[in-house]
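Participant: okay, predicted coordinates and the sequence, questions at the end:
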Amino acid sequence: MLIAAFVGITTVGGRAADSYVPGEVLIAPRTGQADAVADMLSRHRRPIAKRSRFSDIVAVSVPVGTEQAWIDIFHADPAIAYAELNGIGEGGVVPNDTHFGSQYHHRNTGQSGGTVDADIDSDLAWDITTGSSDIVIAVLDTGIDSDHPDFSGRIDPDGFDFVNGDSNPEADHPHGTWTSGCIGANANDGFGVAGVDWNCKILPIKVLNSANLGTVQDLADGLNYVATQTDVSIVNMSLINYPSSPSITNAITNCRNNGKILFACAGNSGVGTANGSWPGASPDTITIGATDRFDQRASFSSTGSAVDFVAPGHSIATV
């Protein structure tokens, strides 16, 4: 029942999967080698651009255009576990609609010419349960509109903004609010739309900026923070086009080792591309492709061995 909410916010978007922050390199010291790495950076006169809060990963400033050369230098240092570009990923794009009747993914009656029962049968599931306030879902995205009435009483206060480095993960791009609405908008209240879970708590983790873009460092930091949150059971990453990254891989493993179930998008780049779009390409995420109102693969939805399930994910109405 939850799966469709996690996939249903990605439509066609586009940017190069090999994008990265110019003039930055991420490095991670080996265990017990943080001081040695600090000494090495001092010798090379390389300032730190940004420290991670929940790991030893740091972004090091280097001259633009010399990133790969510095990665090679750092790899040669025995105190450094790995070095990599600070890659850039993104959130998907969704439409904004406030009418439950348009939410075909819950119950498809053929509205807008769709195929009857091309849905997740939310209405049948709600006859059994409408969710639980004991469930906390971490949403790694652009943040959330905390004043939106569809989230009244539903936002966990321990959210964090890793883009700006503060405890106020307020959305400056609507993607995170849309995503959270698919998952857990208040329901049966005569207003707006209905989320899949009417009672869960949303833990907003801001890892994307106002342009709907985010860095490897911030995503990894957000995941490592979520790993420390004992009340979180589910992690949603409606994110695409991050590069394969040891920082992200280690952070996902950290979450898995702490009992989290992680969901991710397959991607937006079409046939045969899912295996190159992280975090969904990770074998430790449950990766969801998108179908449309006709129960067919959405034309943009990535395919590949990384895809575990498909569910409605095209033109999903949300808050």
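Facilitator: The structure has been received and is ready for your questions. Please read all numbers here as calculations on a predicted model, not as lab measurements.
Participant: make it CA atoms for all contacts and neighbour counts henceforth
Facilitator: Will do.
Participant: can you give me the helices in the stretch 201-319 of the chain?
Facilitator: Listed in chain order, the helices of the stretch 201-319 of the chain (DSSP state H, counting those that start in this stretch) span 216-228, 246-257.
Participant: quick check: which of those helices is buried the most?
Facilitator: Mean neighbour counts were compared across those using mean count of other Cα atoms under 10 Å; the top stretch is helix 216-228, at a mean of 25.
Participant: what sits up against that helix?
Facilitator: Helix 216-228 is touched from outside by 26, 52-55, 57-59, 86-89, 138, 140, 162-163, 205-207, 232, 242, 245, 247-248, 251-252, 254-256, 258, 260, with contacts defined as Cα atoms under 8 Å, 6 or more residues apart in numbering.
Participant: ok, D197 touching G184?
Facilitator: Yes: checked against Cα atoms under 8 Å, the pair D197 and G184 is within contact range at 5.0 Å.
Participant: between these two, which contacts overlap?
Facilitator: Counting by Cα under 8 Å, 6+ apart, nothing touches both D197 and G184.
Participant: please compare the first structure with the one that follows:
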Amino acid sequence: MKHVVRIASMVLVLFMLAATGWSGQAATGDPGNFMPNQLIIGFRPGLSNARIKRIVTRMGGRILGRVNMPRVKARLVRMPASTQEEIDANIAAVKKTAAAYKGKILYVEKNGIERAFRSIGDSNILSQSADPQLADQWGYYDTGANTIPLPSRRAPTVAVVDTGVDYNHPDLRGRVIKGRDFVNGDRDPMDDNGHGTHCAGIIAANPANGFGISGISWKSKILAVKVIGSDGWGTTFDVVQGIIYAARKAGVKVISLSLGGEDSPTKKAAVQYAVVTRKRLIVAAAGNSDTNSTTSSYPAAYAIDFPGQVLAVAAHGKDHCRASFSNYGNWISISAPGVDILSTVPPNQIRNLAGTPSNSGYGEWSGTSMATPFVAGAAAVLWAEHPRWTNTMIGDQLIDHSTKSFDPLNRDGTCWPADGSTFGRLNLPAAMEAGDPATCGFGVVAGTAMDAESGEPLAGATVYTKSGRRITGRDVVPWWGQLTDPDNQSLLTEGPGLFTITASPGGSDQDLHVVKKGYARPVFHDIPVPADCTSVNVGVLPVPPNRGRYFVTITWTEPNPTVAAYDLLAYLPDSQYIGWLDWLGANAYYNLGETTAYPWARYFWDSYSTTSILRSQAESIRLVKTLPGQTAIFVNDWQNKAGSTLWSTSGIQVFIYKWSGGGLKLVQQFSPAPGSGEFWYIADISGNKLTIRDFLTDTRPGSGS
């Protein structure tokens, strides 16, 4: 009967606490470090649910939630309390009860508060528009995501356990799987804070959809799990439920946690269940407290207990120095971009600095919260490439092949603390390849794909290299791209429409295909693909919309118009010129032509009169119909005029498309023959007959002199 007396005394204590007049209402605003009226009690896993309920009832508590794991059955219990003393008394009473039940109660803890690790006061809201913003994603390039092969396999789902995700955001539409909302107790994880949507965009925003940004894992979907409310905080128990829920979902291999709080046996058990029992990889934010302490950095700090299975992520800026807010220390696994990171936010939910709703759908935020999804997305990309690898293999690969050797983090006490830490920054290409560059076996084919009619990047087009019947590499043309050294990630060049195909294997001449719906589908032959991790640049590749009889484009590489400047012209059979008639001197003028009526030809822009990077080094003419007689196609070097010898050094070349077999086909691509002259006579067109002339002359075609 001794244990009965102890139980009775426990019940008496709890009833006395209830008599203090505490209202029992849910806390509003920020509750501090824990929920005042809730405890988490861990029971031995062999106990039945009915037995657990009887024990809790005898203690005067009420079960609010439950999570069953292999090593513990955790129960969220409501216990009346309003002061710290009463909470401590509750915990002490439960511990006494635990002694009476001889191991049936494993532990008791407060239901702590978990916070989203976004740095406060650094939001820069950007307006949503149709203008793609990949060029503003410095973190995307910093991780090397722009140089890896375009994934051909579906990547695993990444669970974003956070404030929910705005699944209606246009850059996330079709990418989000609706999971549970543990804050409101429903199945609608809509984001009412913005934090989770921002993290989700970094991982899996729709790539190459013509606007917005691109996520790092092109083939992943996001499982949205809401455990944090609109104020940016949630409870330990809700986070535990979110981790367990995500770990049990089919298809999920990576769990991204841009949040944290104090150490908790329940939270640790949930992490252990996820990474040991369910074999998931947890990627967690190290925290924004500017400290090497792990006090408020769990679950990230569980990287100490589960190395390679839990990754603790610090944040760095564009200079690769520690972000001023980022936690640090030898318990960190890896660093990733975390300052001024552009990503998706829920339109109309985020308020600007004036406190009014913003119509934006994108924002630049900072925090280890932003660094974490870069690593989570990279893990998904790596897992897609190696689907049989374990979570530890994926985690170790990212850690071991982070940037340590050629550009290590500067631990001089100012950039990063000189604390003996050895972690590096995220380097996705190194993790993907992890080989000796001298024997890596692949090469990078870079180039610029241009809409030949508008002079804009051919964004969204697929480009791929092919050796025989085998596709060796793919990419999608961005609005703005960068070419970086595959070995050390140093920037080689950047610009509009710049694609980079990682072709593997290399070491042979291959064909380059450009494909976009509604456009011609040219094939560029005999591209010499290297095999030593170096790159070859094929220059600007103009691709016209798939209409018209002929389409002619010239491009050149000399950027200075005072050195070389060209006009593309067509001389029609009726003695009319289409193009810019520079030889008329002060009376020079455009003759743009017309495609829906006579003369059935159109000159699209003047390269000298534009601020566009691509249009300033290219010109195009379309022939919708051919008039009876002969049309001459030629180029005028109006800068150097008679006797010009700049043709061989300016990089100029011509691309001629001709309608055949139901579409425009690239039939000629060449540079001027050796010689000198003001004009490059390219070809004559007469009906369906194309006659290549290719010679330099000081006599203007059609002028007779």
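Facilitator: Sure, I can see it. Quick caveat: nothing in here was measured; it's all calculated off a predicted structure.
Participant: please state their TM-score.
Facilitator: Here the superposed chains carry a TM-score of 0.84, computed using TM-score structural alignment, normalised by the length of structure 1; 288 aligned residues with a Cα RMSD of 2.0 Å.
Participant: measure the most centrally placed residue in structure 1 to A264 of structure 1 for me?
Facilitator: For structure 1, the residue nearest the mean C-alpha position is M237 (2.4 Å; Cα atoms, centre = their mean). M237 of structure 1 is 5 Å from A264 of structure 1, where distance means Cα to Cα, to the nearest Å.
Participant: please name every helix or strand in contact with the helix or strand K658 of structure 2 falls within.
Facilitator: Here K658 of structure 2 sits within strand 653-660, counting by DSSP states H and E. Here strand 653-660 of structure 2 touches strand 550-555, strand 663-670, going by 3 or more Cα pairs under 8 Å, 6 or more residues apart in numbering; DSSP states H and E.
Participant: about what we covered before: what about burial for the contacts of helix 216-228 of structure 1, which qualify?
Facilitator: By neighbour count, with 16 or more other Cα atoms under 10 Å, the contacts of helix 216-228 of structure 1 hold 26, 52, 54-55, 57-59, 86-89, 138, 140, 162-163, 205-207, 232, 242, 245, 247-248, 251-252, 254-255, 258, 260 as buried.
Participant: how about the strands in the stretch 151-300 of structure 1?
Facilitator: 160-161, 201-206, 213-215, 232-237, 239-240, 261-265, 286-291 (DSSP state E, counting those that start in this stretch).
Participant: who wins for proximity to A17 of structure 1 among those?
Facilitator: strand 239-240 (8.6 Å; Cα to Cα).
Participant: rewinding a little: adding distance to R30 of structure 1, write the strands of the stretch 151-300 of structure 1 out as JSON lines.
Facilitator: Converted to JSON lines, those look like this (distance: least, Cα to Cα, whole Å):
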{"stretch": "strand 160-161", "distance to R30 of structure 1": "27"}
{"stretch": "strand 201-206", "distance to R30 of structure 1": "27"}
{"stretch": "strand 213-215", "distance to R30 of structure 1": "22"}
{"stretch": "strand 232-237", "distance to R30 of structure 1": "27"}
{"stretch": "strand 239-240", "distance to R30 of structure 1": "29"}
{"stretch": "strand 261-265", "distance to R30 of structure 1": "26"}
{"stretch": "strand 286-291", "distance to R30 of structure 1": "29"}
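Participant: mind checking those strands for the one nearest to I120 of structure 1?
Facilitator: strand 286-291 (11.1 Å).
Participant: how close does that closest one sit to structure 2?
Facilitator: Taken against structure 2, strand 286-291 of structure 1 registers an average deviation of 0.5 Å after superposition, with mean Cα distance after the TM-score superposition for structure 1.
Participant: from T344 of structure 2, how far off is the equivalent of R46 of structure 1 over in structure 2?
Facilitator: Under the alignment (TM-score structural alignment), R46 of structure 1 pairs with G61 in structure 2. Distance, G61 of structure 2 to T344 of structure 2, using Cα to Cα: 42 Å.
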